[in-house]
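Undergrad: Only the shape, not the letters, is given here:
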C-alpha cells in the first residue's frame, strides 16, 4: 500500500503524517486489497479540508471533510472512507 500526502497552502509536518498513517491503518483492518491512497490537505482562510482518494482492487473511493481543525477533518474523512470500504466489501461479497 502506497500513501502519498500533499498539502495546498499548508506544510505537511511529521505529526500530521504520523496521524494520517495511524488513522489509515484502520482502513487496512477492513480490507486488505488497498493499492494506493492519495491524501490532500488544504487550508483556505478558516476552513481546513482533508480529502483522500483510495484505489482498491475494483474501485476508487473518495471522501473529504471540512472543519476548523485539521486533525478533526482527517478523523472524519477516515471515518467516511471506512464506511465506504465496508459497504464496498459487503456489496462485493453479496454478489458472489
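TA: Good, I have the coordinates. As the structure is a computational prediction, the values presented were derived from the model and not from experiment. Numbers count the residues shown, from 1 in each chain.

Undergrad: all contacts plus neighbour counts: C-alpha atoms, from now on.
TA: Noted.

Undergrad: At which residues are the helices of the protein located?
TA: 14-30, 70-95 (DSSP state H).

Undergrad: can I get those in a markdown table with mean neighbour count?
TA: Converted to a markdown table, the helices of the chain look like this (neighbours: other Cα atoms under 10 Å):
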| stretch | mean neighbour count |
| --- | --- |
| helix 14-30 | 13 |
| helix 70-95 | 16 |
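
Undergrad: Which among those is found nearest to residue 56?
TA: Checking the helices of the chain against residue 56 by Cα to Cα gives helix 70-95 as the closest, at 8.9 Å.

Undergrad: Presented hereafter is structure B, for comparison with structure A:
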C-alpha cells in the first residue's frame, strides 16, 4: 500500500503526518485490499476572517476509487471527520463486495408431471 500525504498552503509537520498515519490504520484494519491512499490537507481562504481547514482523501481499491473530503475550523477536527466518513464508505464497500461474491442461487428442480 502506498501512502501519499501532501499539503496545499500548509506546512506538514511530523506530528500531522503521524496523526494521519495512525488514523488510517483503522481503515486498513477494516479492509486490507487497499492499493494506494492519497491524502491532501490544506487551508481554504474564502475571506481573511473565515479560514477553513480542508482534508480530502482518494482511496484506490481494486476496481473502485473512494473520494471523501471534510472541512472544519481545526485541521485535526477535519482529519477526524474525514476518517469517520472514509471508514463508513470502506465498510459499505466491503459488505457490498462480500454480498456479491456469494454463490448464485440454483434453480429449483421441476416437479415431475403426471402423464
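TA: The structure has been received and is ready for your questions. Only a predicted model underlies this, so the values are computations on that prediction, with no experimental measurement involved.

Undergrad: Output the helices of the first structure as CSV; include the columns distance to residue 53 of the first structure.
TA: Compiled in CSV, the helices of the first structure are given as follows (distance: least, Cα to Cα, whole Å):
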stretch, distance to residue 53 of the first structure
helix 14-30, 12
helix 70-95, 9
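
Undergrad: between those, which one is nearest to residue 55 of the first structure?
TA: The closest of the helices of the first structure to residue 55 of the first structure is helix 70-95. By Cα to Cα, the value is 10.6 Å.

Undergrad: Among the helices of the first structure, single out whichever gets nearest to residue 45 of the first structure.
TA: Per Cα to Cα, nearest to residue 45 of the first structure of the helices of the first structure: helix 70-95, 12.6 Å.

Undergrad: what does the closest one correspond to over in the second structure?
TA: Mapped onto the second structure using TM-score structural alignment, helix 70-95 of the first structure covers residues 75-100.

Undergrad: post-alignment, the matching stretch versus the first structure, mean distance?
TA: Once fitted to the first structure, stretch 75-100 of the second structure is off its aligned match by 0.5 Å on average (mean Cα distance after the TM-score superposition for the first structure).

Undergrad: List the residues that contact the residue sitting nearest the centre point of the second structure.
TA: Geometric centre of the second structure, nearest residue: residue 86, 3.3 Å, by Cα atoms, centre = their mean. Applying Cα atoms under 8 Å, 6 or more residues apart in numbering to residue 86 of the second structure gives the contacts 27, 66, 68.
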